[in-house]
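**Student:** Give me a 3D structure for the following:
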Amino acid sequence: MNGSKLLKTKVDGSGYKIRFIAEQLGLTYQGFVNKINDIAKFRANEIAILCDLLKISDDERNAIFFDQYVDGQSTNNERSE
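**Tutor:** Predicted coordinates:
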């Protein structure tokens, strides 16, 4: 499932109306719709608010917002000392 679909699933399952979520983010209805449809990008503060509001876990957050930027390889845990 791509990030946009996963986010839509979280929004649908939240019980909140899109307009309410948009207001919490300081966006218009259309502005939020553009972001969940990948027409515009979310800002860091909007991601933080969404994660809190929709109870999005760290793993879900990464899959929704950052999956296209992460190749699944870790450098922090694989350092040789």
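**Student:** drop to CA atoms for contacts and neighbour counts, all remaining ones
**Tutor:** Fine.
**Student:** Show me where this structure has its helices.
**Tutor:** 3-14, 18-25, 29-36, 44-54, 58-61 (DSSP state H).
**Student:** Go through the third one and flag the buried ones.
**Tutor:** Going by neighbour count (16 or more other C-alpha atoms under 10 Å), the buried part of helix 29-36 is 32, 33, 36.
**Student:** Just the endpoints, please. Distance across stretch 15-34?
**Tutor:** Taking C-alpha to C-alpha, to the nearest Å, stretch 15-34 runs 20 Å from one end to the other.
**Student:** Here is the second sequence; please produce its structure so I can put it next to the first one:
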Amino acid sequence: MTNTIELEIAIKRSGLTKREIAKQLGLSEMGLYKKIKNITEFKASEIFLLSKILAINDKEKIFFSEKVI
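**Tutor:** I've put the predicted structure just below:
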């Protein structure tokens, strides 16, 4: 499950909009929203690409969290 708070922090730190991120991932804005809010899950390929886009080093803390916030 995705740690929403940590992901939101990484997005803000990147300076990119969610619209820009969604486009780079090949998702709609709603599709990205659903994944951030744990309504649907990120695919491994999306985690890999998003980690590069946002320069995330600790993927486990964000994408494989047992605690969902």
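**Student:** re earlier: I'd like the helices of the first structure written out as TSV, with distance to residue 67 of the first structure added.
**Tutor:** Below are the helices of the first structure laid out as TSV (distance: least, C-alpha to C-alpha, whole Å):
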stretch	distance to residue 67 of the first structure
helix 3-14	7
helix 18-25	22
helix 29-36	15
helix 44-54	14
helix 58-61	9
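**Student:** Of those helices, which is nearest residue 68 of the first structure?
**Tutor:** Among the helices of the first structure, helix 3-14 comes nearest to residue 68 of the first structure, with 8.7 Å by C-alpha to C-alpha.
**Student:** Please compute how far the closest one lies from its chain's middle.
**Tutor:** Between the centre of helix 3-14 of the first structure and the centre of its host chain there is 9 Å, according to C-alpha atoms, centre = their mean, to the nearest Å.
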